[in-house]
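**Student:** Quick one: sequence and predicted model below, then my questions.
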Amino acid sequence: MRAGPAAFAAAFVLAACSGEAPSEPAPAVLVVAGRQVDFVRELATGFGEGVRRVPGVGQKIIGPETVDNAAEMRMIRGFLDGKHGSISLFTFAPELFADSLGKAAAAGTSLVGLHTIPAPGSRVPLFIGNDNLAIGTQLGEAMAHRIPAQTEGLVIIGSPYPGVVVLDQRASGVRAAVEKLRPDVTVLGPFDTKQDPAANKQAWKTLQEANPHALAFIGVGGADAHSLAELRDTHPTRIDGGVGTDPKALSVAGTGALVLVSTEPYLQGLLAGAIQARCAKDGDELPAGWLAVPGLVVDTVNVGEIVARQASDQARRAWFKPQADAILANLPDHLRPLVEAQ
């Protein structure tokens, strides 16, 4: 397993976990947008596993099937009064929830950000997620090392949500790494590749048709990796890059034609669920700071291991257990100042 320092999308965990431990802890609730999105499903699966690590605490996972900020807002409104136990909120638009989260904090609900940096005003003391600049740097370095030195040409970066902080940071990391290691290469983008799967695939098809001789196409969102894998041709000299563990993308990564960086959403969800559940059961206050979850480069060296890991919930649980155990056993050692989150 290769892991570096490390987070498309946004998330928050809310937990009413202070004071004396209740005799019957309230369930840990996860509210998400876009339950059909692959990495959201992994967040939810990991969250459930994290809660199950703490006997006596129940769980509930709800949210719209598609990305719908308004529907998500309606679902969470009834849980913000500090009386409903621990609540995890995943949203693609953290700034839209800042006011509600601030009011929740004022009502006594402890807040934790998951996967994306909390928006100003949300009064979130704990953030669990990647170092997204590092995620981009990992991907950019992996791609640059596969481009021969002194090669001239184009590298095209795409993002399904330009302007979303975590994705912009990934794109910045990719650009900086490629330009540093391959100064003769021209990096363009990030271009808007859209979140909708069909629109995303068409956006990448258009970019490839407009740049048929590009050295590489690199996407920083989960939808990008799937589209790049589906559009992959037999071009003998091009290697593309993406983020995530989409099954189709993993298949192409096994051929050496695609390099991936996994943001490890299962582990992020697991840590959030376990911390919330333990807090709810013991009545302890949540820790404060940034719990950084490292990314993982996936290529021909380890793709077989990752495919096996992703094959079942049981395999994921076994694969992540040592890493999760180590973090949860020494949580203070893994926390960084929240102001450093990126």
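**Tutor:** Nice, thanks for sending it over.

**Student:** Going by C-alpha atoms from here, please, whenever you check contacts or count neighbours.
**Tutor:** OK.

**Student:** Skipping adjacent residues, who's closest to Asp168 in space?
**Tutor:** Take Asp168 and drop its neighbours on the chain: the residue closest to it by CA to CA, 6 or more residues apart in numbering is Pro162, 6.4 Å away.

**Student:** just checking, the one you found touches Ser172?
**Tutor:** No: judged on CA atoms under 8 Å, Pro162 makes no contact with Ser172 at a distance of 11.5 Å.

**Student:** which of these two has more neighbours?
**Tutor:** A direct count of neighbours by other CA atoms under 10 Å for Pro162 and Ser172 places Ser172 higher, at 21 against 18.

**Student:** Please compare the first structure with the one that follows:
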Amino acid sequence: MTSRSRHTAAALALLTLAVACSTGDGAPAAAPSGPPASGRAAKDVHVAFVGAAANLNFSQEMMEGAKYAGQELGADVQVVAPPGPDGQAEVGLFQQVVATAKDGVSVMTLNPELFTRPAADAIAKGVPVVAADVPLAKDSGVTTLVSNDNPAAGAMLADAVLTRLPAGKKGTIVLGVPTPGLPVLEARLKGMKERLLAKNPGLEVLGPFDSKQAPDDNYKAWSGLVRAHSGALAFLDAGDPAAFNLPKIKQETSASWLCAAFDLNDAGLAAIKSGQSVGVADPQHWLKGYVATRLLIERALGKREIPKGFWDSGAAMVTEDNVDEVIARQKGPEARAAWYKKLIDEQFADVQGRMKPLS
């Protein structure tokens, strides 16, 4: 066995979580139209969710949503991810769970180019695949994406910063991206830049600069960028680690510039509460993991076919005005599920009606 195989097998053994519970009162009703019930017991349904990294918030949130879908519907859900961002290791995990999760696999990856062939191979074997957050290539055969409108989310983040600047204020805003070239993040950056310049043409928007995905590397990258652009009005990042690293750097340097980023983590939420951060755009990743996994389970139970296209699961801005509500939501699985219930009910009320073309 090669060192890569040993690493992947170890990651799978350490990070796989199986969920199998009775359906209970929370089980969703069958769709009003669609395929007849399969006659299978929920406990006999086996699906999986493959996350990008066990140490990053966006992946953790989706994994938690996937686990809850299994608990709610009473199905067996494997949830796996490499310890940190590692595309090759994630592919290895995906290929391993395809062997056991015969009823489908949903996947979120920072390396979609690596999944074209593995996803196509899984589909050829009769295993459905749903993409969460990041689209896979057309040649993968994956025709369903559960994500959010990322240009709109980027614009939302820019608006939160602009409200803290005097109208027409001139100066520099620096943009960072932890995974350059990743379509999801590039879309967020596009939304940020377009909104900043549309509302204040006097701004100079620099970047995006590579801010690195690993938390320690992200801290070092942003420390260097802050030193290089010490007179900037604001620093914005399209990803996760900057949500806590930028406020940390701001506090360490006793600076007055503004900062904002994406995704949730305890340190980032605390920074909003303390005033060190303008806020974070929350792509509501928990909901993506839940929706992608529930669609696979319901298909296996004969409740509905997996809809083709783009399922926009939504996004929201977290600022000092609502940070306490979000902190309370993040206390545990049941708190998250209770908070998201209204959105879940709304989104599943008209599944076909909410689908958009998958470009």
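**Tutor:** Now that the structure is in, tell me what you want to look at. It should be emphasised that the depicted structure is a prediction, and the values quoted were computed from it without experimental measurement.

**Student:** Fetch the TM-score of the aligned pair.
**Tutor:** Overlay of the two chains. TM-score (TM-score structural alignment, normalised by the length of structure 1): 0.88; 322 aligned residues with a CA RMSD of 2.2 Å.

**Student:** Can you tell me what the residue nearest to Asp168 of structure 1 aligns to in structure 2?
**Tutor:** Alignment note: Pro162 of structure 1 maps to Pro180 in structure 2; criterion TM-score structural alignment.

**Student:** Check the secondary structure at its match for me.
**Tutor:** Under DSSP: H, G, I helix; E, B strand; the rest coil, Pro180 of structure 2 falls in the coil class.

**Student:** what's the answer for Cys17 of structure 1, then?
**Tutor:** Counting by three-state DSSP, the backbone at Cys17 of structure 1 sits in coil.

**Student:** and the gap between it and Val155 of structure 1?
**Tutor:** From Cys17 of structure 1 over to Val155 of structure 1 the distance is 47 Å, taken as CA to CA, to the nearest Å.

**Student:** Looking at the two, which is more packed in?
**Tutor:** Ranked by neighbour count (other CA under 10 Å), Cys17 of structure 1 and Val155 place Cys17 first, with 28 against 23.

**Student:** Name all residues that make contact with the more buried one.
**Tutor:** Contacts for Cys17 of structure 1 (CA atoms under 8 Å, 6 or more residues apart in numbering) come out as Gly85, Ser86, Thr109, Ser110, Gln276, Cys279, Ala280, Gly283, Asp284, Glu285, Leu286.

**Student:** hang on, the first one packs against Pro27?
**Tutor:** Read that as Gly85 of structure 1. Yes: between Gly85 of structure 1 and Pro27 there is a contact under CA under 8 Å: 6.3 Å.

**Student:** Look at these two and report which has more neighbours.
**Tutor:** Taking neighbours as other CA under 10 Å, Gly85 of structure 1 and Pro27 compare with Gly85 leading, 25 against 20.

**Student:** Map the more buried one onto structure 2.
**Tutor:** Using TM-score structural alignment, Gly85 of structure 1 sits opposite Asp103 in structure 2.

**Student:** Kindly report the same for Ala326 of structure 1.
**Tutor:** Using TM-score structural alignment, the partner of Ala326 of structure 1 in structure 2 is Glu346.

**Student:** mean shift between the helix or strand harbouring that match and structure 1?
**Tutor:** Following DSSP states H and E, one finds Glu346 of structure 2 within helix 333-348. Compared with structure 1 after fitting, helix 333-348 of structure 2 deviates on average by 1.2 Å (mean CA distance after the TM-score superposition for structure 1).

**Student:** try stretch 188-199 of structure 2
**Tutor:** Its aligned residues in structure 1 lie a mean 0.7 Å from stretch 188-199 of structure 2 after superposition (mean CA distance after the TM-score superposition for structure 1).

**Student:** Mind listing residues that contact that stretch?
**Tutor:** Outside stretch 188-199 of structure 2, the residues that reach it (CA under 8 Å, 6+ apart) are 150-159, 162, 175, 177, 203, 205, 208, 238.

**Student:** what's the answer for stretch 52-62 of structure 2, then?
**Tutor:** 15, 51, 81-87, 90, 108-110, 240-241, 263-265, 285-290.

**Student:** Only whichever of those residues are buried, select them in ChimeraX.
**Tutor:** Listed next is the ChimeraX selection for buried residues among the contacts of stretch 52-62 of structure 2, using 16 or more other CA atoms under 10 Å:
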select :15,51,81,82,83,84,85,87,90,108,109,110,240,241,263,264,265,285,286,287,288,289,290
